[in-house]
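# Quick one: sequence and predicted model below, then my questions.
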Amino acid sequence: MPQSALWEPAVPAKNIPASNVGEYSSYFRNSLNAMFREEGEERNRFLQQLQEDRWTADRIREELDKAQDAESLGTVMRKLRRRIMMGLILRDITGSIEFAEVVQVMSDFAEAVIQKTVSVHAVELAERFGVPHSSLGVPQDLLVVGMGKLGGRELNVSSDIDLIFFYDEDGECKPTERFPKQRKILTNREFYERLSKKIILAISDITYDGFVFRVDMRLRPNGDSGPIVGSSEMLEEYLMTQGRDWERFAWSKGRIVSAPVFTSQEQFENQAKTLKDIVRPFVYRKYLDFGAISALTDLHAKIRAATKQKALTGLKNGTNVKLGRGGIREIEFIVQTFQVIRGGRNPKIRERSTLKALDVIAKEGLMEPAKVEQLKQAYVFLRNLEHAIQYVDDQQTQLLPDNSEQKAKIAAMMGFTPEVLEEQLKEANNFVADSFDAIFQTKSDETADPWPIGWERGDEASRPALVELLQMKGFFKPDEVASALLGLTRLRTFRMINPSAKERLIKLAKKVISNIDNFIAPNKNKISKEELIERFFNLFGAIAGRSTYVSLLSQYPQAMLKVGKVLGASKWATDYLIRHPILLDELLDERITYVDDYTPVDTTGYMDRTRDRLAQVDENDQETRMNLLRECHHARLFRLLIADLEGRFSVERLADHLSALADSTLEIAIEEAWKTVPGIFREIPKFGIVAYGKLGGKELGYASDLDLIFLYDDDHPDAEKIYIRFARRLMNWLTVTTSSGVLFDIDMRLRPNGESGMLVSSLDAYKKYERNEDGTGAWLWEHQALTRGRFSAGDVDIGREFEQFRKEILAKPRDPKETAEEVLKMRQRMRDGHPNTTSLFDVKHDQGGMVDIEFMVQYLVLAHASEHPELMNNFGNIKLLSMMEEAGLLPEGRGLEIGDAYRRYRKFQHEFRLNAPDSIPVRVEREEFEQEIALVKETWNYVFPSDIK
């Protein structure tokens, strides 16, 4: 290694007084203010207590044991985390704690939290269902495996925790002496699925007191698409048949972090041993496994590409101390290379801690001790820098910002001037990168180019050779693909770009042709290679003139792979990406994979980030602000779309997220549009948006329009004039097409008096119309629509008034027969408006379909809410069907059956729409839903007997 790559670690001089720590860490400052108010302690005394706190594993467990039940445990854990974090921040910034103690405390805390959470929730479940047992009658416990830095006991201060859940073997729950009651017999898997979900929610849910840890489950078998918990047998089969190289590296850190709850210590250790015996031969081969270098090189290349992309797009301005060149990850890869290559023959090297493993590597003579010592120093320096970055806002980030003011604060927390920090980081990065490159030598893969000459210029003479090449590559319609390739080079946008951009685009096209099989999604909507090529080239045509996006896809294979997966999975997603190519930036953002069925529906972060970005734009620049709101909304929706395409959502949970996103975007649009109205007389409008239809019922899809009405409740003399003006401005914000696209399609026809009515109504006028006391107001079908009405955004007092009034209207006693007659008339009008002359089944509009279910629910609410007020709650059709069964309005078991039918219809409709335009009705062979159709029709006749039709 060149001498210039060596570095001399500078000695930090941490001299920030405890009273000034809040100036450097906003998290510390905010937490201190909160705790000071809550506990009533004098600030200086409290700071002294934080300075003196020493958090051992035993003390942490004593604090957690103060919780009496699951509810109190949530509060205790969150408050304890805050206190521990504050103490670590204070002691680290003031120079009274070392790196080793910081990660030890965080790891001890995480382990204690997991064990306590498992215990409390497992006991609560056992009190209802008994204890899981093996086939031999042995009780079983949940095995929680901590991966990553938790597994290595090197957890950082704002890290998520990577967990995987297992149990020993399949069986059933049984009552025991300690837990004699059994409300229902559950299989072990059912028991542990419930327990796993409770654990994740208990630890990661954001409450008033914050969260405990972000929980990442993506390392489990089959990732986000795999079961949340599995048996040891399932893991063994998975690792033998599907285990990938990167999972070997991940499992090298795996460690069981749970403790016995139902079993003895010996039984628990036996179950743990079974799991370890499965994992060990998968990670560590009996021979020297030099093939691991190639796999790690590929993995590293992808990680480095993802990191560099952020600098290319300008979205991430700063230096990534973890994933960047010469960062933390490269030190970890150096260690894992030696471990995976030699760990099968040398158990000493299997040490999970990076620092301890480096010591073993030096002792075993695998690297020079001096170099190992410098790697250890570089690792501690980079990890300390990572902590300082995270101390600022308690964010899971490793990005040292370019902003000079922010960087100066982080440097001060490290005990350096900004100049010294920058020099130290540069030298450390160079040393680590050189060490890494010395191990990971890459091979040249230059090969002769088999592509015919001239095709990239659109030369028709190249077609025969091009067709022959494409035929060799397995295309069934090579002439069509050749036409697409030649057509790409003849596009006006292609001809106008510079030669280097053309060369990159040509290389992209070649890459797509050569790797087309890798992009085909393995699902029932599998498309042909030729169709996928068409989607790719449509995208290339859209971005040909945008060198940033062409460069992104050219230089970063991870982005290209993700684009291919998106295009291969969905026509709707393809069109969405073509309309909004800026979303290509999202494909390499790590946070895009964080959302799944178990992620809380929380848009607080989205709203905060959007408002922060809007705050950086001139308030008079309305066009830019409108574009920015659209870009933020599109990015959030795209993240949900990616998670959906990867199979991480149920349709119901996706709709929850999409509905919450719409609500939040409407909220911000209200704030923004109000500022643009001349003559406003108050800072915040007394204005609210009520959602009907899909948004009202929280069943929103990607392309659903929004059925809205606007209300105000303001006694200002100019209120009507101002709010009409405001409503028009708001509609403009929501519906106008800008250079960044459109937000929503809005349907206002459900407002009082429909299309002839005013765009916005006072709350009193709305109530008068809905009560219809003079016979000129709302029809019954409007009250039918009100069953799905919900306050969406705006003034919370209006929202509260609306919800109360909605229940008043729905609670009115109605004659069931007269109500049924009106509902049936409306249903017939809808059928007449959607005729189906084919033999196919229209999932939405045909008899026995979705609309029939929705009409039954709405009728039963209108006809019986006066006797069963719980039906007035807007819980969604599936929940209401269950409640109607409980109320005796449906036959026993029927509410659940119809709910399942509705769920299956929605799932099919959703999957259909992902690959078909909205103009095509959702139709399918009737045999696909034969049972559901019959069941819905039978229930329809039960709800609407012949004597009232």
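Happy to help now that I have it. Residues are numbered from 1 along each chain as shown.

# Only C-alpha atoms from now on, for both contacts and neighbour counts.
Noted.

# Now do stretch 509-521: everything it contacts.
473, 485, 526-527, 529, 532-533, 536-537, 561, 564-565, 567-569 (C-alpha atoms under 8 Å, 6 or more residues apart in numbering).

# ok, the nearest residue to Gly564 once chain neighbours are set aside to Ala559 distance?
Taking C-alpha to C-alpha, 6 or more residues apart in numbering, and ignoring the residues beside it in sequence, Gly564 has Phe519 as its nearest neighbour in space, at 4.8 Å. Counting by C-alpha to C-alpha, to the nearest Å, the separation of Phe519 from Ala559 is 12 Å.

# Neighbour count: those two, which is higher?
Residue environment comparison for Phe519 versus Ala559 gives the larger neighbour count to Ala559, 23 against 20, counting by other C-alpha atoms under 10 Å.

# where's the more buried one, which helix or strand?
Secondary structure here is read from DSSP states H and E; on that basis Ala559 sits in helix 557-569.

# ok, second structure coming up, stack it against the first:
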Amino acid sequence: MPRLQLSEVPEYSFYVKRSLEAMRFGASAEEQMADLARLAAGPVTREQMAERLGAINEPEEMNLAMRRLRRDVMVSLIARDLTGEAGYQEVVETMTALAEETVSHCVRVESRALARRFGVPMSEQGVPQDLIVVGMGKLGGAELNVSSDIDLVFVYDEAGETQAVGEFANARRTLTNHEFFEKLSKRVIPALNDLDGIGFVFRVDMRLRPFGDAGPIAVSMSMLEEYLYTEGRDWERFAWLKGRVISRPVFMGNEAFESAVNGLNSLVRPFVFRKYVDFSAISALSRLHELIRAQTIRREAGRNLGINVKLGKGGIREIEFITQTFQIIRGGRERELRGKSTLPMLQALAEHGAISRQTAERLAVEYVFLRNLEHALQYVDDKQTQVLGNDGQAQARIAAMLGMQPGQMLERLESCREFVSGTFDEIFHIDSSINSIPGWPVGWHTGDEEGVSALEGKLRELGYADPRALAERVSKLLNTRLKSSRSADAKTQFTRFVVHLADHANEWAREAVGGVSGDEVFHRYLELLEVVVGRTTYVALLNQYPSAAARVGKILAVSRWAAQYITAHPLLLDELVDGRGRQVDDYTPVDWSGWLDDLRREMIASEGDQERQMNLLRDAHHAAVFRLLLADLDGRLTVERLADQLSALADAVLSLVLDLAWHSIPTRHIDQPRFAVIGYGKLGGKELGYASDLDIIFLYDDPSEEALTNYPKLVRRMMSWLTVQTSSGILFDIDMRLRPNGQNGLIASSMEMFRRYQRNEDGNGAWLWEHQALTRARFCAGDPEVGAAFEKERSFILTQPRNRDEVVRAVIEMRSKMLDGHPNATELFDVKHDRGGMVDIEFIVQALVLAHAHDHPELVNNFGNTLLLEMAGRLGLIPEQYAAKAPLAYRKYRNIQRRHRLLNEAEGRAVRVPLDEVREERDLVLRLWELVMGSAEPVRNRVQ
């Protein structure tokens, strides 16, 4: 099948089509094709790139020029490749040259701009210093692909400080060299990385620097040396194998710069290559490969995305690993094996007898095929993707770009992956035979009676109380879910994990608080496996990361609710691998603004696919809740801080949903709605639990005629986003009964209507109990001006003078109704609803606010019950001893509630404990109730 005609290229590459349209606004189709023909006429040389950038000396002009150059180079390469004019080598060499030229020119321009302010960085001997940029990965190997990020490490030679010399004699401030290069790095990265109207130059990844994201952005030679030889890990040897300096001197002379580069190479080389034949590299690389394959599994878990031609089995990475392993093993003695590029090194390995010539030649052919396929995937929309999707139309597009029929392409790809993975497994001696596990009986995993008996015996030996029940449950899984699975690997992964589970479940149980047995932990884990066992990726993840498996085991042991949560949302296993949950504690709050920004970017990438956006939002919310759960189980969050974080998370979700829902309304009349979400109850009081529903109302302040129709539409769409059940679950249950006129009221109220209702201007407005609910209300999301208008009205209502006796009567009446709605026939104490419990404390606070806010308007502040009780004590509204002790009682109740729900039940179930556990707190609250409410006592105390 022939490759594409030039005129067909924009039909197959959306990126080319967009770029041609952007080059000349309003250009005709003929003019666009003329531009394309001009760009595709010949290869773009390094000299041409340097000529376009060389005369530019200002950062802003440089940023624009680099982006235009990148666009032209990309269009040229795509057109030349798809029409058969350019081969693989031209593509990767041109992209590498583009990266080197843009980075070098960017460093030059930004270095000189900084030097005009701070002078030239000098060593202590007075020698000028430059930023040395090391290209890693495919850039270092001069085999960069078309939509790749670039892995960089920034190094400088010596310590010192800047000096005002030469043309930079007017510099007025001195910096240390480290400060100078840190500032320079922070200018270079966004200059290359940031997206503007034209695009970006290259996505920049700095995670390969010493200490990764936690390390300084630019390091001295001495720091790099100390890190590599004291902290450097096996995988970093493979990373630095491809490290290559790609920048040029700015302040240093060529000879001095070359000397510094030679010094860097001399420093790195002994770290990468050992003097002896280093067979330990095989096990090191095998572990590294397993980690990367597991990351691919983790990323694609639960999503039938297609074939990952880079990180998947038999992909590009496996060929690179084969090559790099033999380089590491033998490169210390054989200098010819120290090259950076994959194809020349495959040939060198064959020449040195490391692999057969036939294998090397076949791997080279398959490498070029996979890289060409990767390029075709990225040509479509300039996206950093390596996944060939399952959509037939998309596959046909990619096949045509390769000059193949779809079936021919898939057959060729399957043959390629089979050969590459087979070669890799043979070299690294991959053996997954479950019968080879020491100490385990042969055939225990067969699922038949003999297998059950064998497993029962092993579990008895390991100390389980009822090994037969566990063995039968494992057997049932083997004979049902796994027997029907088409994946042979699914059974292997499951049986491997059962061995790990059996060895550790008793240990996890002993470490847990609450006296759970090892058998119970084993059963809870099997409940999780029953959900995920058909998806090999999840079980493979647990096998690959024993620390994550242990973390899950300990969570299952500590909390039944957490066990149910993980089982319902197995994608959360990812959180246990990357460790983000460990960053949360009382002193390190979550950056919900940053979380929201990241999520918005994901939403934009999935624009037009609402179902996917809903699932992305739900998955992100579940992951965020899970991080808080991990911190909670570890004891890193107080009950108050946990509620604050969950409430802030809900606010963030409401803000995003509001934005998404509004922009999905075709009839919207303004860009940003004058609309607010108001939280009541636990959300309003920032006391949200893990599975609390949201009490919310919706207000708008917009005189437009369209407001009457558009804002109810907005509410309905928001409700859909929040409550619809998708494959990833729901976000929240929503209760809107506190809106004006309750269930009979409008779903979106104007601010003026809300005012009239709260002030009861027509005699049919708010009751006192609605003002009582207002004490725990706050603005959560939307237009801050509408939120401020609500807060002003709330303050006005709550500070109105009220008759204390009327307030007390109304509060007691409401308390009686609530008590009748939550009967307790047991001898246990209901920490929330029984007299002397949490609701009594909350009603006491609300009564104090309603009765006294006129004289003490500071009570209107929504500080939460504990702080308001303390404030009431300072104001003399309650005795100081009660102001000190009642908050402690409330905190104890909340901790009991949290503990019981984690150990046993989800939100909504009564939490009851023996009265002796809380008798002192209960009696204190009852006495405070009598003090605040007076002698009136229409509700009986049911627990004696």
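The structure has been received and is ready for your questions. Keep in mind it's a predicted model, so treat the numbers as computed, not measured.

# If you rank the contacts of stretch 509-521 of the first structure by neighbours, which is first?
Ranked by the number of neighbours (other C-alpha under 10 Å), these place Gly568 first, at 31 neighbours.

# picking that back up, how close does the residue nearest to Gly564 of the first structure sit to Asp589 of the first structure?
Computed as C-alpha to C-alpha, the Phe519 of the first structure to Asp589 of the first structure distance reads 20 Å.

# cool, Val823 of the first structure as well?
In this structure, Val823 of the first structure and Asp589 of the first structure are separated by 49 Å, where distance is defined by C-alpha to C-alpha.

# of those two, who's got more company?
It is Val823, of Val823 of the first structure and Asp589, that has more neighbours when counted by other C-alpha under 10 Å, with 21 against 17.

# Tell me who's in contact with that one.
Val823 of the first structure is in contact with Leu780, Trp781, Phe855, Tyr859, counting by C-alpha under 8 Å, 6+ apart.

# ok, now with 10 Å
With contacts taken as C-alpha atoms under 10 Å, 6 or more residues apart in numbering, Val823 of the first structure has the following neighbours: Leu780, Trp781, Gln784, Lys817, Phe855, Met856, Gln858, Tyr859, Leu862, Phe944, Lys949.

# again with Pro499 of the first structure
Leu505.

# And for Thr207 of the first structure?
When the contact criterion is C-alpha under 10 Å, 6+ apart, the partners of Thr207 of the first structure are Gly74, Thr75, Arg78.

# What's it aligned with over in the second structure?
The equivalent of Thr207 of the first structure in the second structure is Asp196 (alignment by TM-score structural alignment).

# re the thing from before, how about the contacts of Val823 of the first structure, which pair is most distant?
Greatest spatial distance in the contacts of Val823 of the first structure: Gln784 and Lys949, 17.8 Å, computed using C-alpha to C-alpha.

# higher neighbour count, the two?
More neighbours surround Gln784 than the other of Gln784 of the first structure and Lys949, with 21 against 14 (other C-alpha under 10 Å).

# Skipping its backbone neighbours, what lies nearest the more buried one in space?
Sequence neighbours aside, Gln858 is the residue nearest to Gln784 of the first structure in space, at 5.9 Å (criterion: C-alpha to C-alpha, 6+ apart).

# Then Arg237 of the second structure?
Nearest non-adjacent residue to Arg237 of the second structure (C-alpha to C-alpha, 6+ apart): Val272, at 4.7 Å.

# hang on, isn't the one you found packed against Ile328?
Yes - if you go by C-alpha atoms under 10 Å, Val272 of the second structure and Ile328 touch, sitting 6.9 Å apart.
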